[in-house]
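Novice: predicted model and sequence below, questions to follow.
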Amino acid sequence: MKTVLLLVTLGGLLVLSLVGGLFVWWGMGGVDISLHGMIALTLGCLLSLLLGGGLMFLVFYSSRKGHDDEHHRGPEI
């Protein structure tokens, strides 16, 4: 039940952010972006998401394998 509630909440936030982004985009009026600009914008967004996801994967991987614990231990007395 918690998982379903979490997914519904995250989906709702995604929809709200997309609708808000569209209203801002349409509200800018006379701003035109060429095809190359749209491609650059899309690739920049996708690569940023992939980089963030990859870094989060490395954080969780390092935490689960115990690599963080080795460096946080102080000298044993």
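Specialist: On my side now, so go ahead.

Novice: drop to CA atoms for contacts and neighbour counts, all remaining ones
Specialist: Fine.

Novice: just the helices from this structure, written as ranges.
Specialist: When assigned using DSSP state H, the helices of the chain occupy the ranges 2-27, 35-65, 67-72.

Novice: okay if I get those helices as JSON lines plus mean neighbour count?
Specialist: What follows is the helices of the chain, written out as JSON lines (neighbours: other CA atoms under 10 Å):
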{"stretch": "helix 2-27", "mean neighbour count": "11"}
{"stretch": "helix 35-65", "mean neighbour count": "12"}
{"stretch": "helix 67-72", "mean neighbour count": "10"}
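
Novice: got another, please set it beside the one above:
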Amino acid sequence: MRSINLSQVLLIAALLILLGLAAFGIAWAWSATNGVDDAAMDENGWIALGLGSFFSLIIGCGLMALMFFSSRRGYDEAADPFRNKEPK
């Protein structure tokens, strides 16, 4: 089993501190706006939110599929002039 050195421990600690700060900021913002009733959405707002989320998901999945198939079929090979043709 591999041991963890000091730099990895410091990196993990820093990332955990950043995660804690982000969670604190989210909780603070949530509690600061929890009692506000003037930001209610009507049906049109919920429809716009749903359609925007749906089409964003469709576009994201479509672009990821295009990237996947482009890479599989070799269309990206010509765009990288520094890639070696033969492995050494």
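Specialist: Structure's in. What do you need? Since the structure is predicted, the reported quantities are computational estimates derived from the model, not experimental observations.

Novice: TM-score for the pair, please.
Specialist: Here the TM-score for the pair of chains, by TM-score structural alignment, normalised by the length of structure 1, is 0.56; 52 aligned residues with a CA RMSD of 2.4 Å.

Novice: check the gap between the residue positioned nearest the centre of structure 2 and residue 53 of structure 2 for me.
Specialist: Centroid-nearest residue in structure 2, with CA atoms, centre = their mean: residue 60, separated by 11.3 Å. Look at residue 60 of structure 2 and residue 53 of structure 2: by CA to CA, to the nearest Å, they are 10 Å apart.

Novice: for residue 41 of structure 2, same thing?
Specialist: 16 Å.

Novice: over to residue 65 of structure 2?
Specialist: On the measure of CA to CA, residue 65 of structure 2 and residue 53 of structure 2 end up 18 Å apart.

Novice: and residue 25 of structure 2, by the same measure?
Specialist: Shown here: residue 25 of structure 2 relative to residue 53 of structure 2, a distance of 24 Å by CA to CA.
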